[in-house]
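Colleague: sequence unknown, structure follows:
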């Protein structure tokens, strides 16, 4: 079987997964090209990020330009109601990688829009898709690393600088880059024995923050249960969490680790592959 055949098969399978995920979520998927549709997506993003419709995170005219340049806006509809949307463009090298600029969806709809985005990227020859997310949002980490099978490959400190939307205001905008292998999404691996590993840090709430295995293959790092609620209730405490998790991640990434998992109780698994002989 040739690489081209593998790619075609992966594209067909991705389309089937997208259709199945849409049926499960009770939505239908389509790409959005028209002015009115793109304006509705811009308003949807405003609602998610709690900004006025007059100042959306992604204005309709920007979305229109991205579509015109060859990108795609995928949307999920529950009847006539917009229930999710995601935006992707191609990055260098265009033949190999696509980049997801933004995604938001109602609960249960995110998997469908990401699978639609995957099928679109595969159809155009991409092998990977990248995007960023706030590493303190544990539910998003679990979706990206466990459900989709991506890997956290880069930690970006204060990536956007100060943000003024209703979700991120008052915090620093650290982001974790996800790299999603579109041809063969990563399967969860053995995560080691977290409970037996030495403690390497305490969290701002006084409980454990991080552990590192004695064989130096795994690091585990905890995040707060709901950083958005915590940020609204106690911004100073939320910022202490930001700095504490940042310290663990930047040290681990400098040592060659990647983020490979997230438990249901809010613990990342970071993994370093064994060195192979030259």
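Modeller: That came through, no problem. Please read these numbers as outputs of a predicted model, since none were measured by experiment.
Colleague: please count neighbours and contacts with C-alpha atoms only from this point.
Modeller: Noted.
Colleague: all strands of the stretch 151-278 of the chain, in order?
Modeller: 151-156, 175-181, 199-202, 208-212, 218-222, 258-262, 267-271 (DSSP state E, counting those that start in this stretch).
Colleague: second structure follows, compare the two:
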């Protein structure tokens, strides 16, 4: 697997088409013109190549505060982690101390990747971050997003989240949604929200609103999310 910064016109166009394919849309997720502007402004699109095949890509911006904002990332199975390491190396080469990005709080596999594998911490919950979305993955759902921050100067020890304590609310499937032991909070999300959306948009909306209620309340009280269990439980701790 090779990783390189893409700056040529055909390469940028190829990444724009790749993003559109992953998000199942005929319109641009990030157009070639936008990707070139990001590059010209000091950002970078990094591609992962398996021979001649584009196996993944990520695009980031260098911010005025010295951090890097990772706008988008997509990769086939097994490529995501080394791709993010390649982006980390690019960011560190610019002197960045941290990197941040957003993701859908209901996608448990992304939560586990971000919090456990990469050691990032969720610092913010934004309701309907993008407004209405019309791509094939998110169409019909609200675009709530969690913002995660990753320290590039060291590593955070990851741990398995094991929910405990009193059940404080119930999920749309009738099982516990949130627990607390008085100090920590655990919040459960579906194992596969993409499947839930396909089966029932209404049920997906109920999950969105239920999880939103737990996170918004917890963040207002000074919590951050630090881990995700294999069976879909976030762990939130006080800052």
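Modeller: The structure has been received and is ready for your questions. Please read these numbers as outputs of a predicted model, since none were measured by experiment.
Colleague: got a TM-score for the pair?
Modeller: After superposition, the two chains reach a TM-score of 0.97 (TM-score structural alignment, normalised by the length of the second structure), with 239 aligned residues with a CA RMSD of 1.1 Å.
Colleague: circling back to that earlier point, select, out of the strands of the stretch 151-278 of the first structure, the one closest to residue 42 of the first structure.
Modeller: strand 175-181 (22.1 Å; CA to CA).
Colleague: among the strands of the stretch 151-278 of the first structure, which comes closest to residue 132 of the first structure?
Modeller: Comparing the strands of the stretch 151-278 of the first structure by CA to CA, strand 175-181 comes nearest, at 4.4 Å.
Colleague: ok, average deviation of that closest one from the second structure?
Modeller: Here the mean offset of strand 175-181 of the first structure against the second structure after fitting is 0.3 Å, by mean CA distance after the TM-score superposition for the first structure.
Colleague: what's the match for residue 155 of the first structure in the second structure?
Modeller: Aligned counterpart of residue 155 of the first structure in the second structure: residue 125 (TM-score structural alignment).
Colleague: now for that match, how many residues are close by?
Modeller: By other CA atoms under 10 Å, the residues close to residue 125 of the second structure number 23.
Colleague: between the strands of the stretch 151-278 of the first structure, which gets nearest to residue 163 of the first structure?
Modeller: Closest of those to residue 163 of the first structure is strand 175-181, at 12.7 Å (criterion: CA to CA).
Colleague: so where in the second structure does the closest one end up aligned?
Modeller: Aligning strand 175-181 of the first structure against the second structure (TM-score structural alignment) gives residues 145-151.
Colleague: coming back round to it: export the strands of the stretch 151-278 of the first structure as JSON lines, with columns for distance to residue 136 of the first structure.
Modeller: Below are the strands of the stretch 151-278 of the first structure laid out as JSON lines (distance: least, CA to CA, whole Å):
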{"stretch": "strand 151-156", "distance to residue 136 of the first structure": "12"}
{"stretch": "strand 175-181", "distance to residue 136 of the first structure": "9"}
{"stretch": "strand 199-202", "distance to residue 136 of the first structure": "16"}
{"stretch": "strand 208-212", "distance to residue 136 of the first structure": "12"}
{"stretch": "strand 218-222", "distance to residue 136 of the first structure": "9"}
{"stretch": "strand 258-262", "distance to residue 136 of the first structure": "11"}
{"stretch": "strand 267-271", "distance to residue 136 of the first structure": "10"}
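Colleague: of those strands, which approaches residue 123 of the first structure most closely?
Modeller: Here strand 175-181 is closest among the strands of the stretch 151-278 of the first structure (CA to CA), at 14.2 Å.
Colleague: coming back round to it: nearest to residue 140 of the first structure, of the strands of the stretch 151-278 of the first structure?
Modeller: With CA to CA as the criterion, residue 140 of the first structure lies closest to strand 258-262 of these, at 9.4 Å.
Colleague: against the second structure, where does that closest one fall?
Modeller: Aligned by TM-score structural alignment, strand 258-262 of the first structure falls on residues 224-228 of the second structure.
Colleague: show residues contacting that stretch.
Modeller: 108, 111-112, 115-116, 120-124, 158-161, 218, 234-239 (CA atoms under 8 Å, 6 or more residues apart in numbering).
Colleague: number of residues surrounding residue 115 of the first structure?
Modeller: Neighbour tally, residue 115 of the first structure, other CA under 10 Å: 23.
Colleague: any idea how far the alignment partner in the second structure of it is from residue 130 of the second structure?
Modeller: When the second structure is aligned by TM-score structural alignment, the residue opposite residue 115 of the first structure is residue 85. As for residue 85 of the second structure, its distance to residue 130 of the second structure is 27 Å (criterion: CA to CA, to the nearest Å).
Colleague: again with residue 237 of the second structure
Modeller: From residue 237 of the second structure to residue 130 of the second structure the distance is 27 Å (CA to CA).
Colleague: fine by me, we can end here.
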